[in-house]
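> Sequence and predicted structure are below.
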Amino acid sequence: MLPELAFLALVIATLAFGLLAICPMIGKPQYAWNLSYISAIFTAISIGILAYGFAVDDFSVEYIAAHSNSQLPTFFKIAATWGGHEGSMLFWLFALSVWVSLFAFFSRKIDPIIAARTLSVLGLLCLGFGIFIIFFSNPFIRQFPLPPEGRDLNPMLQDVGLIFHPPLLYLGYVGFAVNFALTIAALIDGHADAAIARWMRPWALVSWFFLTVGIVLGAWWAYYELGWGGWWFWDPVENASLMPWLLGLGLLHSLIVTEQRGIFSYWTILFSLFVFAFSLLGTFIVRSGVLTSVHAFAVDGERGSALLALFFLMTVGSLTLFAMKTDLRQSAVRFSVVSKETLMLLANILFAVAMISVFIGTFYPMLFTAMGWGSISVGAPYFNSIFLPLIVILLIAMVIAPATKWQKIDRTFLFKRLACLLPSAVAAYTLIRYTVNQEPSLKFNWTALILLSLAIWLFISTVWTNWRTMRLKRVGMILAHCGVAVTVIGAVMSGYFAAEIGVRLAPGQSRQLNGYEFRYVGFSNEIGPNYTSEKARFDVVKNDEILTALYPERRYYEVRTMNMSEVGINWGWLGDIYIVMGDKLTGESGNPGEFTFRLHYKPFAGWLWFGGVLMAIGALCAALSLKRNGKKK
């Protein structure tokens, strides 16, 4: 009975979304606010009942039986609610309904006509997804006879990192729907001025905050769970989140100029339209089955076609409206070549070029195959060759930007920042030389020196020239820029100077790497809640002193008949020690307990996650400062 009630709640929510889309357009805008709250409540009831069904092992529901198991820990049962296609789409709609209700609550201080039209657009978006779930992705379908046991959750998803990663991404994706709807409302009204930009900035900042945290968490999960030793693989699904992230960065910077100077409104409009459009495109990539990825849900083409139709309808419709309103009046504001406006324009161009490059690299192989030309893969060399020069230009621009003012440049401030370049280069050279000397197999790299010097330069100059002005608004910029610097440092050091070796070891044997001795003590057989495993023990020794014990393991999930490697990691600020357990070799050599292993040393890998968190906190601080300024007014 409960699944039917959940489906009924979903239908009621969809009808409420339909009324929300219509009422402001037929002269009844006063109903929009109550309809926003009603639709959010019924959507929450629907997904809440689905989560309860997972908790009590209601295997009469086909979706629950396909993604859960009675032996699965309760925490993972609840999280399995969004572990498959149907549940993840319902969570998407739930997240979107939450954003709609939040906008309705906080929109009382803006133009009521714009607010009502924005709610109408959001209602139309929710209506489209509600219809899609009801007819193409219903998670409440019953199955008979009742199966005795569920198929279990995908073992790759049975991890804290990936449990929280999708919800945070969804909150970021759908949060940009508010900016999209505000932009559509402004286009219908016939103007997109500084007031619209001021209303949009908090929503863009909070959405980008969630998207950043979600991406960082996903990269962290890939690093320690997949056992490949990397944190970003230019996977199509990773790229699906990177594209709206880059467009969101462009939107944030463009909104500042539009609000402060009344220019770049076309940039703001296009960024706002495309960032949500590419969020929908990311949904299509993950759930259509057109691209292969360890993250993707393999579903039938009918669902993918429906998602693609939603994407094209929304994108074409919004761009058509933009084309019809190109007579928006732009303020005739001039600015000098060397000014903050110019650097902001350069940043917009860089973000746009980066996004287009990722888009081409992601979809060109699919187009190549669809045209019958064969198969082709686009990997890291393509992306690295494009992003390296873009990052160099961006780092330099980020150093110079705070030394510029609207229409001019502060030469004294600029010279202070330029003075930090030489000590930064010295620090970068020293750091690289020390790292290379620790491991004979590593070589000095000039590209790494340039990138590392610029990143350290950005960090030092940002902190040194701003530490006296630590207002909340300023703190947001400082943390975000320092986060970029810290992330680049972590990416360069772990990307260019990581050391690894593949070995086969029996208990009692050891190998050396980067000044550490890895002593293989032995292994044991373990029984988990829904798996069995072989767990090895390593003592990591340096200077004849045991630093830590690591326990890599190989798990076997019987229901899913899948093997998973759980790496052993010693996390450190200066580097991670990382062990991956491979195949058992006892039958080949006669040595009991002999396995293959990969031993890794990842210098400064932890700085990647710390830098991403700093960027996210910076966005949150900027959003809080806007709220505080609004209260003062």
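In hand now; what should we look at?
> switch to C-alpha atoms for all contacts and neighbour counts from now on
Will do.
> Tell me where the stretch 401-550 of the chain has strands.
404-405, 408-409, 499-505, 510-513, 516-527, 532-542, 545-550 (DSSP state E, counting those that start in this stretch).
> Show residues contacting the first one.
In other words, strand 404-405. V338, S339, K340, D410, L414 (Cα atoms under 8 Å, 6 or more residues apart in numbering).
> now those residues as a markdown table including distance to P148 and neighbour count?
Output for the contacts of strand 404-405, formatted as a markdown table (distance: Cα to Cα, whole Å; neighbours: other Cα atoms under 10 Å):
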| residue | distance to P148 | neighbour count |
| --- | --- | --- |
| V338 | 71 | 15 |
| S339 | 69 | 19 |
| K340 | 65 | 23 |
| D410 | 73 | 13 |
| L414 | 70 | 18 |
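> Quick check: of those residues, which lies closest to Q71?
K340 (58.5 Å; Cα to Cα).
> Hmm, K408 and that closest one touching each other?
Yes. Counting by Cα atoms under 8 Å, K408 is a contact partner of K340 at 7.2 Å.
> Identify the contacts common to the two.
In contact with both K340 and K408: no residue, using Cα under 8 Å, 6+ apart.
> My guess is A95 contacts Y173. True?
No. Assessed by Cα under 8 Å, A95 is found out of contact with Y173, at 9.4 Å.
> Compare those two (neighbour count), which wins?
Ranked by neighbour count (other Cα atoms under 10 Å), A95 and Y173 place Y173 first, with 29 against 22.
> just to revisit the earlier point, just the strands of the stretch 401-550 of the chain: most buried one?
strand 532-542 (a mean of 19; mean count of other Cα atoms under 10 Å).
> adding another structure so you can compare the two:
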Amino acid sequence: MIPEIGHYALVLALLLAIVQSILSLAGAARRDTAWMEAGRMAAFAQLGVVTIAFLALMQAYVVSDFSVLNVVENSHSLKPMLYKVSGVWGNHEGSMLLWVLMLALFGAAVASFGRNIPPTLKARVLGVQGLIGLGFLLFMLLTSNPFVRIDPAPLDGNDLNPLLQDPGLAFHPPFLYLGYVGFSVAFSFAVAALIEGRVDPAWGRWVRPWTLVAWASLTMGIAMGSWWAYYELGWGGWWFWDPVENASLMPWLAGTALLHSAIVVEKRDALKTWTILLAILTFSLSLLGTFLVRSGVLTSVHAFAVDPQRGVAVLILLGLATGGALLLFALRAHSLKVGGLFAPVSREGALVLNNLLLSVSAAVVLIGTLMPLLLDVFGHKISVGAPYFNFITPFLAIPLVLFMAAGPFLSWKRADLPGVLGRLWVAGLLTAIVVLAALWQQGVRPVMALVGIAMAGWAVFGAVWEIADRVKLFRVPARDSLSRARGLPLGAWGTATAHAGMGIAIAGMVGTSFWLTEDVRVMGIGDKAAIAGYELTLDKVEDLRVANYTTEMGHFTVRRDGQTIATLTPERRWYPVAKMQTTEAAIYTTFAADLYAVLGEPNGDGKGWVVRLYHHPLVPWIWIGSLVMVLGGLLSVSDRRLRVGVPARRAAPAVSNLQPAE
């Protein structure tokens, strides 16, 4: 009965999406307050019924209702409760339901929190959100219904993909989807602005909080996915340039550009058409990622290998949303008033360069991801992997980081570049000290590692010195500096924090990419191995049975300078229901590095095991830096100016429901 309630709730959500879109858009066109309010209430109602549908599917997983096909294909009665719950979105149908839930959540948030937005603009935003929801609800009900019954019901299920039975993957998709779907609000604001033919500084301020929430969520989702790949897949890496990984990176790059471009709209009433275009493209890249994951065109541990017909349906949604928005952009962009002028050397100029580099980076990733697929259609097989991306990325990242640190010191409209560089001498000096320390520790080779450390130091110290410069540190009494620090807006703290987090993450990427130590060998009981100053002894390997899997667990004692400091227990797990084996790495982590051990297959004589050992310098900094970036985004979105700082407008005459007399 409960699955039927969930199914009916989706049908009702479809009807409410129709009401929300039609009444909101028509009400805005007619300036009819009652219609616009009805559309707003439909957004709340849609969130309510989609939540009912989501809870109905979750209940089916929790109680192991194997009369529901989706539960049969992705769950098992012996599975731990955490993975029964996360199994709800660990498959195509359930993940689409989570997508629709996030979409309804953002729609209701706009309806609830957008009180300072003009009624017609708000109604049009809700109308576009309703149209997006309509498309995905139709897609679910016609091709991906999660509530399909099976008769007779089997005694047990087929289990969830063992690779997804992990805490990191339990929380990774919700954050990722918050990011993907959050950009739909920026998309809706862009389309609504094109319909109205007006973009002003207030629009830039209204769109920024939603973009910040989406950006911070997507950053967290990408970081959690990278962390999962690092410790779960057992290959010792944190990023593989997998096409599905790239699918999340592209909207992140475009969304970062959108954030900075919206600042120029808000502060200087410039770059309006470019910002509108970025909002459209960012959400379009989110939809492209959805297509790549669900079309069956990719082979990836991240992808849902599903019926290609569903991929065609998602491609149609992508074409309608992107094509329709770009057509509207082509028709209406010329009507947007050109904003203020500025010199190339100015804060606006730095943000334009930032946008250019981020957009080119997104284009590079897009070409590298799609080119093999496009050429495969014409019978040409090529592989685009890490060498392509690793060669091009530094040429874009280096100038991006250079201007990221210098940009906040530039003044609006026109700036004095020599003066700005003079104010950054402390950051430059500290960066040089860090590079010399890396040179002393690791030597001159590889040179690109020292360049990367210089980029990281410049980003971190530039961000720290920006705050120091704002509070006049060492130039006024400490009490005055502290008072100035308290008075700084949260947006300023958020920007500096996010930039510093990027620098920390870059240091982690450089350390593990250039200074990694690896040792692969066969070890028997009692054998010892030395790596990066550590000594590991294989004490025993035991077979265990745990819940829904069996495991072969190795026990390594880790010593340094003769002192025991840790015990590592890597595993090889076998899931009998899914008939799949996974590798669980064991990691001893410090602030400065990770010691990483993987237990492989037994060797031919059965007296030893293939063991892979890695020493990853600075690798924890990748995820520390990512968390710092997320914190920066949350600080910025908490800035009171983004909520109530919009200048008050003169009250408009009351809008009447009465039609003008003919």
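All right, it came through fine. Here the structure is a predicted model, which is why all the values come from computation and not from measurement.
> Could you report the TM-score for this superposition?
Taking TM-score structural alignment, normalised by the length of structure 1 as the basis, the two superposed chains have a TM-score of 0.96; 622 aligned residues with a Cα RMSD of 1.4 Å.
> ok, back up a step: make TSV from the contacts of strand 404-405 of structure 1 and add distance to T548 of structure 1 to it.
Output for the contacts of strand 404-405 of structure 1, formatted as TSV (distance: Cα to Cα, whole Å):
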residue	distance to T548 of structure 1
V338	53
S339	53
K340	50
D410	51
L414	46
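> Among these, which one lies nearest to A79 of structure 1?
Sorting these by how near they are to A79 of structure 1, with Cα to Cα, puts K340 at the top with 45.3 Å.
> Tell me the counterpart of that closest one in structure 2.
Aligned by TM-score structural alignment, K340 of structure 1 pairs with R347 of structure 2.
> How about the contacts made by its match?
G407, P408, F409, L410, S411, W412, K413, R414, A415.
> if you set the cut-off to 7 Å instead, what comes out?
The neighbourhood of R347 of structure 2, defined by Cα atoms under 7 Å, 6 or more residues apart in numbering, consists of G407, P408, L410, S411, W412, K413.
> ok, now K602 of structure 1?
S494, A498, A499, G575, D576, I577.
> Stretch 600-608 of structure 1: end-to-end distance?
One end of stretch 600-608 of structure 1 to the other measures 17 Å (Cα to Cα, to the nearest Å).
> Read off where it ends up in structure 2.
Taking TM-score structural alignment, stretch 600-608 of structure 1 hits residues 614-622 over in structure 2.
> Repeat that for stretch 559-575 of structure 1.
Using TM-score structural alignment, stretch 559-575 of structure 1 lines up with residues 577-593 of structure 2.
> can you map out the helices along the stretch 151-300 of structure 1?
160-189, 194-225, 236-261, 265-288 (DSSP state H, counting those that start in this stretch).
> average offset between the second one and structure 2?
It stands for helix 194-225 of structure 1. Superposed on structure 2, helix 194-225 of structure 1 shows a mean distance of 0.7 Å to its aligned residues (mean Cα distance after the TM-score superposition for structure 1).
> for the shortest one, same thing?
Superposing on structure 2 places helix 265-288 of structure 1 at an average distance of 0.7 Å from its equivalents, by mean Cα distance after the TM-score superposition for structure 1.
> before we move on, what about stretch 423-433 of structure 1?
Looks like 2.8 Å for stretch 423-433 of structure 1 (mean Cα distance after the TM-score superposition for structure 1).
> in that stretch, what counts as buried?
S424, A425, A427, A428, Y429, I432 (16 or more other Cα atoms under 10 Å).
> Show me what that stretch is in contact with.
With Cα under 7 Å, 6+ apart as the contact definition, stretch 423-433 of structure 1 has outside contacts at L449, L452, S453, I456, W457.
> Is it possible to get those out as TSV so that each row also shows distance to A44 of structure 1 and neighbour count?
Listed next are the contacts of stretch 423-433 of structure 1 as TSV, based on distance: Cα to Cα, whole Å; neighbours: other Cα under 10 Å:
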residue	distance to A44 of structure 1	neighbour count
L449	51	22
L452	47	27
S453	49	23
I456	46	25
W457	48	26
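> Let me see the contact set for the aligned partner of G128 of structure 1 in structure 2.
Here G128 of structure 1 is matched to G135 in structure 2, going by TM-score structural alignment. G135 of structure 2 makes contact with L317 under the criterion Cα under 7 Å, 6+ apart.
> And T512 of structure 2, how close does it get to V611 of structure 2?
20 Å.
> neighbour count winner among these two?
For T512 of structure 2 versus V611, the count of surrounding residues by other Cα under 10 Å is larger for T512: 25 against 21.
> If anything else comes up later, I'll come back, but that's it for now.
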